[in-house]
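In: predicted model and sequence follow; I will ask about them next.
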Amino acid sequence: MAERPPTTARPERARASDTIAAIATASGRGGIGVIRVSGPGLLDFAQSLSGKRPTPRHATRADFRMANGTVIDSGLLLHFPAPHSFTGEDVLELQGHGGPVVLQMLLARCLELGARLADPGEFSRRAYLNGKIDLAQAEAVVDLIDASTAAAARSAVRSLQGDFSREVGQLRAQLVELRALVEATLDFPDEEIDFLEAADASGRLTRLQARLALVFERARQGRLLQGGLHVVLAGQPNVGKSSLLNRLAGDDLAIVTAIPGTTRDLVRGTLQLEGIPLHVIDTAGLRATEDQIEKIGIERTWREIARADVVLLLADARLGVGASEREILARLPTHPTRVTVLNKIDLVPARAERRQEDDSVVISLSAHSGEGVELLREELLRIVGWQPAEDVFIARERHLQALANTREHIATAQAQMPQLELLAEELRLAQLALGSITGEFSSDDLLGEIFGRFCVGK
């Protein structure tokens, strides 16, 4: 990612009309490197840079030159005139060789010609502000880049193509119709015809709630694909945490020995579970120790446990859950889901099983042979409420919160049906919550937070 030079504060309107430039390809060496430029009237810019005025949407072979005529690089020049471009402005793409030095030289030349270095996410922000994409689609750009599983990538593409936005738009259209009915009733209270009853407003609200529940569930599934599940393996030394990580990952990620305390630091592995990214963290064994290095590893273990979605507490099936495991359970925070795993059933006369004990689940398995590991995978899917589907769209926590707020306002509206003023207000708030997903109603602070997390060049 390119370093940003210090800049002085400028009015937002002035900055929005600037010509911006950035390296759009990942840092490092590659066969091809791309610099993206966006702003008004870039044909003169292209002429100064290459001596050519490219034909729109055609690749033009060009030499990119310094001010004294020295060639910086040779490559392709593409011109996408406004408004038919990603940002809705004139856009140039300079495709050259992917060496970091030559790309920095070419970027410096673009800045000499009057462009400034783009802020993180500024190309996507301009696309949003110019009506080329909505806010949910803009976020899907990053989600597609960051997708860690094929299922997440497919869901991100669906959101980028507008599937999620269309669902939100249809819900919004139904809300607008209801608001119009309520406002008409408020405006004409003496009319003999009861608009709300005649138009089946109560039935419409019920159907809207059902449709919203379906959209929420698809978005919740997409949120799992986007964020995944963070699972921490905890327990005493030598209970098989590293062996279980290796078994789940299908690879030797962690060193396994018979010596207690082999794992002294965190070992991370990411695998797919029905398309969900499963971030599994093997940790140092939890025990009293005077070894300073092991102590540091144990401190890191507790920090990871505090951030986990699920904690798998491993115990040796030959010994069962003893005082040490109960002490660990007592120290666990309340928010992660807990599952007790009795490992090494291959060393005792026991079979793989899942059983419920009080408020917790206990799974007996063998990380060595693999027996019972499928029960653990099924339990993890059960914990997140995963339902296989091909029509989910990628979603973020703020989307789920907005949908949940919408559901709450609609439920309150249903309860306030006889009181038209309160009903109208709840429907208005529901529409505002929905609009925040696609950016119809978004503050500048929200836009800054969202686009500020993008990479430079996007």
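Out: Cool, the structure landed.
In: from here on, just use CA atoms for contacts and neighbour counts.
Out: Will do.
In: if you skip the residues just before and after it, what's nearest to residue 348?
Out: In space, and not counting its chain neighbours, residue 348 is closest to residue 318: 6.3 Å by Cα to Cα, 6 or more residues apart in numbering.
In: scratch that, residue 252 is what I was asking about
Out: Closest residue in space to residue 252, ignoring its immediate chain neighbours: residue 246 at 5.1 Å, by Cα to Cα, 6+ apart.
In: which stretches of the stretch 1-150 of the chain form strands?
Out: Residue ranges of the strands in the stretch 1-150 of the chain, as given by DSSP state E, counting those that start in this stretch, are 20-23, 30-39, 60-65, 71-80, 90-98, 116-117.
In: reformat those as JSON lines; add mean neighbour count and distance to residue 398.
Out: Putting the strands of the stretch 1-150 of the chain into JSON lines (neighbours: other Cα atoms under 10 Å; distance: least, Cα to Cα, whole Å) gives the following:
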{"stretch": "strand 20-23", "mean neighbour count": "27", "distance to residue 398": "29"}
{"stretch": "strand 30-39", "mean neighbour count": "20", "distance to residue 398": "29"}
{"stretch": "strand 60-65", "mean neighbour count": "20", "distance to residue 398": "43"}
{"stretch": "strand 71-80", "mean neighbour count": "19", "distance to residue 398": "33"}
{"stretch": "strand 90-98", "mean neighbour count": "23", "distance to residue 398": "31"}
{"stretch": "strand 116-117", "mean neighbour count": "23", "distance to residue 398": "29"}
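In: format those as CSV; extra columns: distance to residue 383.
Out: Formatted as CSV, the strands of the stretch 1-150 of the chain follow (distance: least, Cα to Cα, whole Å):
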stretch, distance to residue 383
strand 20-23, 42
strand 30-39, 42
strand 60-65, 54
strand 71-80, 48
strand 90-98, 45
strand 116-117, 45
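In: please compare the first structure with the one that follows:
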Amino acid sequence: MTHQSTPIAAIATAPGRGGIGVVRVSGGKGGALLAPLMQPLLGKTLAPRHASYGAFLDAAGAPIDQGIALWFPAPHSYTGEDVLELQGHGGPVVMQLLLARVLEAGSSIGLRVAQPGEFTRRAFENGKLDLAQAESVADLIEASTEAAARGAAASLSGAFSREVHGLMDRITHLRMLVEATLDFPEEEIDFLEKANARGQLAEIRAQLEATLNSARQGALLREGLKVVLVGEPNVGKSSLLNALAGAEVAIVTPIAGTTRDRVSETIQIDGVPLVVIDTAGLRDATDEVERIGIERTWEAVRSADVILHLVDAQHADAPMAREIEARLPAGVAQRTVVNKIDLAPAAQAHAEGERLYLSAKTGAGIDALRRELLAVAGWQGGAGEGRFIARERHLQALRLAREHLNVAAQHAAQSDRVLDLFAEELRLAQEALSEITGEFTADDLLGVIFSRFCIGK
């Protein structure tokens, strides 16, 4: 029995109590493997794609639960294999009893517990989903904002994959022309002009750039932005976290050193998730607990996407503030936030550079900070309906394809017009794009991707 035909089973609903719980079984085709499960488990054979209500039976024929059974013969199922779903009451004990009974009843056909993501991996391997769509299943489950959920749903429906396939089709067409010309060297000189190869390549590069830009937006929806608040004690970091979150998530007192450890809160701005991290105030500390908190502050700073350096409007150029600014890592987006302008109204008159002036207490300037964070992230609002979710590996593949197309353009511009090198760069660009949809993907990468799914998917 091959790996893919080996039947698998798992609880497909989230752990905990709920009105409904689902046990899913998948394996084989044509009912040869899963059909023998039905009689001992349900006392009957099911009609395809019809909900059947009844008892789920234990080995002695006594009911474990009452529920609905659904039978999806291949290939019309999520995995492309025969699938049996048992929908019962969602108590964890009931679900475990039902799964144990399913495994017992299926022992003669080698039924085993599914590995994380194995149902979706089988859907990918059976051509029900490409790799980008398969990844979007997990992204939809994990979406932390409405915009992220809509983007994941768009990817699951194939929006991202269609863009990638459109690019690949145009590259394939150009490759076909180039490689056909290679068989007739006497035509090579006029090829670039006759076939408008340079024009076609320019259009492909422009389309790729647009797709990459959309993918950046999709990656931002998925990954969010890690924003770290740093500064001296009592400059208002915790107050700013509360103002951005719209709730009292951090303790605020006039006592210096109140925040001893990192406090994080996930918020959203225009649907973009941001993890805002409040940190211990930076100063020369003698208290051991506070010293550990300050060490963790610098750890958070090193992993930040954006650093907001808070200073008190009453002491904006204090020596410690300048020392902190000098220690912030280069290469990370940084903004200086001048807080407590309600206590120093004249501070705004000296606004300069990239400093933002606000009052976390009154809310003045908070909206401007939100807009600035979106700008730093590179977020482009407005086109939400056409946006899809994307991952860092997708961005890497698109950037690699862009590099190969850039080199192809350099070959096309040369006077000697070396078409074999031109064709090779087109091939490499196409291969990079194919990694997004999984048409050319190493097995070890597939293992990493699907291992991050929950067991029931």
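Out: Great, that's in hand. In this text the structure is predicted, and so the values were computed from the model without any measurement.
In: what's the TM-score here?
Out: The TM-score (TM-score structural alignment, normalised by the length of the second structure) is 0.94; 443 aligned residues with a Cα RMSD of 1.5 Å.
In: sorry, back to before: mind telling me what element the residue nearest to residue 252 of the first structure is part of?
Out: Using DSSP states H and E, residue 246 of the first structure falls within helix 241-249.
In: now do residue 265 of the first structure
Out: Assessed by DSSP H and E, residue 265 of the first structure sits outside every helix and strand.
In: that one pairs with which position in the second structure?
Out: Under the alignment (TM-score structural alignment), residue 265 of the first structure pairs with residue 261 of the second structure.
In: what's the burial count for the closest residue to its match other than its chain neighbours?
Out: Nearest residue to residue 261 of the second structure, sequence neighbours excluded (Cα to Cα, 6+ apart): residue 293, at 4.8 Å. Residues within reach of residue 293 of the second structure, counting by other Cα atoms under 10 Å, total 22.
In: the host helix or strand of residue 293 of the second structure vs the first structure, average distance?
Out: Residue 293 of the second structure belongs to helix 288-302 when assigned by DSSP H and E. In the superposition with the first structure, the average deviation recorded for helix 288-302 of the second structure is 1.6 Å (mean Cα distance after the TM-score superposition for the first structure).
In: aligned to the residue nearest to residue 252 of the first structure, what sits in the second structure?
Out: Aligned partner of residue 246 of the first structure by TM-score structural alignment: residue 242.
In: surely that match meets residue 263?
Out: No: contact criterion Cα atoms under 8 Å: residue 242 of the second structure and residue 263 do not qualify, at 10.7 Å.
In: what's the overlap in contacts for the two?
Out: With contacts taken as Cα atoms under 8 Å, 6 or more residues apart in numbering, residue 242 of the second structure and residue 263 have residue 250 as neighbours in common.
In: contact partners for the residue nearest to residue 261 of the second structure?
Out: 260-262, 279-280.
In: what sits closest to residue 374 of the second structure if chain neighbours are left out?
Out: Of all residues not flanking residue 374 of the second structure in the chain, residue 269 sits nearest, at 7.6 Å (Cα to Cα, 6+ apart).
In: against residue 12 of the second structure, how distant is that neighbour?
Out: Per Cα to Cα, to the nearest Å, residue 269 of the second structure is found 32 Å from residue 12 of the second structure.
In: again with residue 44 of the second structure
Out: Using Cα to Cα, residue 44 of the second structure is found at 23 Å from residue 12 of the second structure.
In: more neighbours, those two?
Out: For the pair residue 44 of the second structure and residue 12, the greater number of neighbours falls to residue 12 (20 against 13), based on other Cα under 10 Å.
In: so that one versus residue 195 of the second structure, what's the distance?
Out: Distance of residue 12 of the second structure to residue 195 of the second structure, computed by Cα to Cα: 53 Å.
In: repeat for residue 150 of the second structure
Out: 41 Å.
In: same question for residue 79 of the second structure.
Out: 43 Å.
In: same check, this time on residue 265 of the second structure
Out: 56 Å.
In: give me the element the residue nearest in space to the middle of the first structure is part of.
Out: Among the residues of the first structure, residue 226 comes closest to the average C-alpha position under Cα atoms, centre = their mean, at 4.3 Å. Using DSSP H and E, residue 226 of the first structure falls within helix 201-227.
In: with residue 308 of the second structure instead?
Out: Per DSSP H and E: strand 306-312 holds residue 308 of the second structure.
In: what's the counterpart of residue 96 of the first structure in the second structure?
Out: Using TM-score structural alignment, the partner of residue 96 of the first structure in the second structure is residue 88.
In: also residue 364 of the first structure?
Out: Here residue 364 of the first structure is matched to residue 357 in the second structure, going by TM-score structural alignment.
In: that match contacts residue 342, correct?
Out: No: applying Cα under 8 Å, one finds residue 357 of the second structure not in contact with residue 342, separated by 10.1 Å.
In: what about the two, which has more around it?
Out: Each of residue 357 of the second structure and residue 342 has its neighbours counted (other Cα under 10 Å); residue 357 has more, 26 against 17.
In: excluding sequence neighbours, find me the nearest residue to the more buried one.
Out: Distances taken as Cα to Cα, 6+ apart place residue 338 nearest to residue 357 of the second structure, at 4.8 Å, with adjacent residues excluded.
In: give the burial count for the one you found, as a bare number.
Out: A count of neighbours around residue 338 of the second structure, defined by other Cα under 10 Å, yields 26.
In: doesn't it fall inside a strand?
Out: Yes: under DSSP: H, G, I helix; E, B strand; the rest coil, residue 338 of the second structure sits within a strand.
In: in the first structure, what residue corresponds to it?
Out: Looks like residue 338 of the second structure aligns to residue 342 there (TM-score structural alignment).
In: the helix or strand containing residue 171 of the second structure versus helix 197-223: what angle between them?
Out: Taking DSSP H and E as the definition, one finds residue 171 of the second structure inside helix 159-182. Between helix 159-182 of the second structure and helix 197-223, the angle comes out at 160 degrees (axes from the mean of the first three to the mean of the last three Cα atoms, to 10 degrees).
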